[in-house]
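> Provided below are the primary sequence and the corresponding predicted coordinates.
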Amino acid sequence: MGLLAVISLWVLLPFLPAMIWAAMIVIATWSTMLKLQTRFNNKRFPAVLTMALLMTAIVIVPLAAALFSLLTNRHVIVSGLQDLANTQLPPAPEWLEKLPLGGARLAARWNELAATAPQELIERARPYIHQGFEWIVGSVGSITMLVVHCILTIIVASIFYSNGEKIAQSCRTFIRRLAGLRGEEALRLATQSVKAVAMGIIGTALIQTALGGLGAWLAGVPKPGLLTAVILIFCVIQLGPLLPLLGAVAWLYSQDHNTAGTILLGWAVAVGLMDGFVRPILIKRGADLPAAVITVGVLGGMISFGIVGLFIGPVILAVTLRLLSAWMTEETEPTVFKRVIDKPVESPPPPEINH
């Protein structure tokens, strides 16, 4: 049996990334699909078709477009970095030092960078830029494989939407046979973690990307679409939008657009800091899990497993943390099931006798 499982996994290996992404998307949006189904007179097919189209428009297309734009415009990015090598950063604006939270430190750091030669700044950033492109190319493989993975993800997600109840019941039965009630509790935590990542990480990344791209476009930065793609990648991998936007600010100052540069700088700081309160709110809506666990899981998962680790990392950490907590308190059954087991069984009321 074990040999058959290994062989089956080997056969499915080329499809695993698409299957994992599809499963995560379906878990995070299952309630939305059910609401659509009620609007279509409880017909599953039009609801699944609508969700597939929405998934394509909201998730697949922006991410694919961002990666495609980065890969096809890498020479433009390198050329822009070479232009920045001849650009001297101006001193920090006076209002930056007056900001209530860390303004003095930001201004001091700004002036330190302004006093550094541009060539030295480029040399400092070059290894990170090179590693970033290696990560993107290594995760995607090629533009052709990116398109194939996107198509497979949509197809597999549609299958999961169509047979969601049967698949969920099969998973519960399998995990119950494997690990009992504690395994079923782990499955519930895994589902919550996926929802938390979708709500907190992806939701915050999309909000910050939209606001950052809008600010760059209004400020007159060239190729705002390319910059928006860079911002999206930085937000998804938890680096935030500040670094790409600071590059746009430096370009504006180099072109003597000081007013636009200062306004965009303030906008970049505001957009960069908003994840501190937006992400915890969205994570709490997705699951009752600590925001720190989700964030650390995302970073560690991506370092260990690549782009798929965005969801795998938080799931592993959340399940491990909860099961370890239960083990340390020596619970015999998971809390959610213990309450059900310990609840006394009420006797049914006696039947009424009609005279």
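Done, it's in.

> going forward, measure contacts and count neighbours with C-alpha atoms only.
Fine.

> To what extent is the closest residue to F234 other than its chain neighbours buried, counted in neighbours?
Of all residues not flanking F234 in the chain, G240 sits nearest, at 5.4 Å (CA to CA, 6 or more residues apart in numbering). Applying other CA atoms under 10 Å, we find 22 residues neighbouring G240.

> Kindly report the same for I77.
Number of residues near I77 (other CA under 10 Å) recorded here: 16.

> same deal with the one 4 residues further on?
Using other CA under 10 Å, L81 has 17 other residues around it.

> C150 is in contact with I60, isn't it?
Yes - contact between C150 and I60 holds when scored by CA atoms under 8 Å: they sit 6.3 Å apart.

> how would you label the residue nearest to F234: helix, strand or coil?
coil (DSSP: H, G, I helix; E, B strand; the rest coil).

> That one: what's it in contact with?
By CA atoms under 8 Å, 6 or more residues apart in numbering, G240 lies in contact with 231, 234, 272.

> Mind giving me the packing neighbours of the helix or strand containing the second one?
Okay, so that is F234. Using DSSP states H and E, F234 maps to helix 224-236. With contacts taken as 3 or more CA pairs under 8 Å, 6 or more residues apart in numbering; DSSP states H and E, helix 224-236 sits against helix 61-72, helix 203-219, helix 242-254.

> Make CSV from those helices and add distance to A23 and mean neighbour count to it.
Output for the helices and strands packed on helix 224-236, formatted as CSV (distance: least, CA to CA, whole Å; neighbours: other CA atoms under 10 Å):
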stretch, distance to A23, mean neighbour count
helix 61-72, 17, 17
helix 203-219, 18, 20
helix 242-254, 31, 20
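
> And the ones you listed: which comes nearest I341?
Nearest to I341, of all the helices and strands packed on helix 224-236, is helix 203-219, at 37.4 Å by CA to CA.

> Could you take the contacts of G240 and lay them out as CSV, with extra columns for neighbour count and distance to A22?
Below are the contacts of G240 laid out as CSV (neighbours: other CA atoms under 10 Å; distance: CA to CA, whole Å):
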residue, neighbour count, distance to A22
I231, 26, 24
F234, 19, 22
G272, 20, 29
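
> put this beside the first:
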Amino acid sequence: MNFPRPLHDLPRMLFSVTFIALMTLGCFWVVQPFILGFSWASMVVIATWPLLIKVQHLLWGRRSLAVVVMTLLLLLLFVLPVSILVSSIVDNSAPLVAWASQPDRLNLPTLAWLQDVPMVGRKLYSAWQSLISGGSAPLMTKIQPYIGKAASWLLGQVANLGSLLLHCGLMILFSVLLYLRGERVGMAVRHFAIRLGAERGDASVLLAAQAIRAVALGVVLTAIVQAVLGGIGLAITGIPLATVLTVTMFVLCIAQLGPLPVLIPAMIWLYWSGDTTWGTILLVWSCVVATLDNILRPIFIHMGADLPMLLVLCGVLGGLLAFGMIGLFIGPVVLSVSWRLVFAWMQEAPPPEKIDNPEKQLRELH
């Protein structure tokens, strides 16, 4: 008996798909330790590629010299701040723990300047005097457990910072390779995108690159400017650990929280210690630094790509919460590419006609 030949060999297709899936999982398993570093390097290289080309032109067209310069810049911008932060935490952890374990060593100020505050100054001064009337020991006894927990938590984060330093090293290594072979890698990615989605796939890759540059210019560069200016204010006013606080401000600005969570406690500390002049100077300087993002971010984002501001900010915040630091770039890229693809798909259909009387049209349809 002759059986009809099936149009599709189902077992063969099933085994082929299973084999491809297993190979994909195997490849993912092998490269999993390097995914974060390579993704980070890809974002950095895409964002700084125009700068690499300019440096290459200045260095007589030598790509190798331009790569050396860009590598040094990456070391200064990424590896050096993280190293300083780790070493500062380690160096200052022992004095912090010793200070927290000996509350009698803390001398609380009288804060006599509170009496000059209009309307509520005398009440605040009286409340503060009644609080410290028994010395620093009763007050520190209440807050000492929280200080100890905070110090223990801070020490526990050193391991995470060490892991971040390792990923920074991988990022530098992959960035060097991508700088040297960037054109070939870019053409290969575009070729793969064309194979998947024809011209629309190629446009999506180019849009992703524009979104990465927009985030790098609008978010990261703004955070660098705010952190540097805030750090200058901390250093001039004599705030201790200004370097650590500057790095902390940079991270908070990246997370869209701004520099005020660092600058406000610094101002309080200056007023606490009785240095009202520098406290007022830091207050004015903090107002200037905190409002810079409203001016710089829209300008930088428009320089990188013509993307909606709300879309980029939602991508930054959502990506940060979902993927961590690398999500700062992944989130806006995903939202921007998806938004452009949906918008292009909608444009394939004619727009609806303007309706002056929608109720009348509904009655005609029924």
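Cool, got the structure. Just so we're clear, the structure is a prediction, and the values are computed from it rather than from any experiment.

> TM-score for these two?
TM-score for the superposed chains, counting by TM-score structural alignment, normalised by the length of structure 1: 0.75, backed by 310 aligned residues with a CA RMSD of 3.7 Å.

> The helix holding F234 of structure 1 maps to which residues in structure 2?
Counting by TM-score structural alignment, helix 224-236 of structure 1 falls onto residues 242-254 of structure 2.

> Once aligned, what mean separation remains between the matching stretch and structure 1?
In this overlay with structure 1, the average offset of stretch 242-254 of structure 2 from its partner residues is 1.7 Å by mean CA distance after the TM-score superposition for structure 1.

> Tell me the spacing between the aligned partner of A210 of structure 1 in structure 2 and V289 of structure 2.
A210 of structure 1 maps onto V228 in structure 2 when the alignment is built from TM-score structural alignment. For V228 of structure 2, the distance to V289 of structure 2 equals 10 Å [CA to CA, to the nearest Å].

> Could you find the counterpart of L9 of structure 1 in structure 2?
Aligning on TM-score structural alignment places L9 of structure 1 opposite F28 in structure 2.

> Could you give the number of residues near that match?
13.

> By residue count, tell me the biggest helix in structure 2.
For structure 2, the helix with the greatest residue count under DSSP state H is helix 10-58.

> Then structure 1?
In structure 1, with assignment by DSSP H, the single longest helix is helix 164-197.

> Can you check which part of structure 2 it sits on?
Helix 164-197 of structure 1 lines up with residues 182-215 of structure 2 when matched by TM-score structural alignment.

> what's the mean gap between that stretch and the aligned bit of structure 1?
Relative to structure 1, stretch 182-215 of structure 2 is 1.0 Å off (mean CA distance after the TM-score superposition for structure 1).

> Distance check, the equivalent of G301 of structure 1 over in structure 2 against S204 of structure 2.
Using TM-score structural alignment, the equivalent of G301 of structure 1 in structure 2 is G319. G319 of structure 2 is 19 Å from S204 of structure 2, where distance means CA to CA.

> And A127 of structure 2, by the same measure?
A127 of structure 2 is 62 Å from S204 of structure 2, by CA to CA.

> what about these two, which has more around it?
Using other CA under 10 Å, the more surrounded residue of A127 of structure 2 and S204 is S204, with 21 against 11.

> in which helix or strand would I find the closest residue to that one other than its chain neighbours?
Distances taken as CA to CA, 6+ apart place V337 nearest to S204 of structure 2, at 6.0 Å, with adjacent residues excluded. If you go by DSSP H and E, V337 of structure 2 is part of helix 327-347.

> Name the residues of that helix that are buried.
Residues 327-333, 335-337, 341 are the ones in helix 327-347 of structure 2 that count as buried (16 or more other CA atoms under 10 Å).

> residues contacting L206 of structure 1?
With contact taken as CA under 8 Å, 6+ apart, L206 of structure 1 is in contact with L232.

> F160 of structure 1 versus the aligned partner of P81 of structure 2 in structure 1, what's the distance?
Residue pairing (TM-score structural alignment): P81 of structure 2 is matched to P62 of structure 1. Separation of P62 of structure 1 from F160 of structure 1 (CA to CA) stands at 22 Å.

> hmm, back to that, which other residues reach the helix or strand following the longest helix of structure 2?
Next helix or strand after helix 10-58 of structure 2 toward the C-terminus (DSSP H and E): helix 63-74. Under the criterion CA under 8 Å, 6+ apart, residues 52-53, 55-56, 59, 172, 175-176, 179-180 lie in contact with helix 63-74 of structure 2.

> re earlier: in TSV, list the contacts of G240 of structure 1 along with distance to I122 of structure 1.
As requested, the contacts of G240 of structure 1 are exported to TSV (distance: CA to CA, whole Å):
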residue	distance to I122 of structure 1
I231	19
F234	19
G272	22
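
> preserved in structure 2, out of the residues you listed?
Among the contacts of G240 of structure 1, the contacts conserved in structure 2 (both residues aligned by TM-score structural alignment, their matches' CA atoms under 8 Å) are 231, 234, 272.

> who's in contact with the last one?
Contacts of G272 of structure 1 were listed using CA under 8 Å, 6+ apart, and they are 208, 240-242.

> Map it across to structure 2 for me.
Under the alignment (TM-score structural alignment), G272 of structure 1 pairs with A290 in structure 2.

> which one is the residue most central in space within structure 2 nearest to, not counting chain neighbours?
Geometric centre of structure 2, nearest residue: I254, 3.8 Å, by CA atoms, centre = their mean. Spatial nearest neighbour of I254 of structure 2, chain neighbours left out: A223 (5.8 Å); criterion: CA to CA, 6+ apart.

> one step back: for the longest helix of structure 2, name the packing helices and strands.
With contacts taken as 3+ CA pairs under 8 Å, 6+ apart, helix 10-58 of structure 2 sits against helix 63-74, helix 136-180, helix 182-215.

> wait, what's in contact with L321 of structure 2?
Contacts of L321 of structure 2 (CA under 8 Å, 6+ apart): G327.
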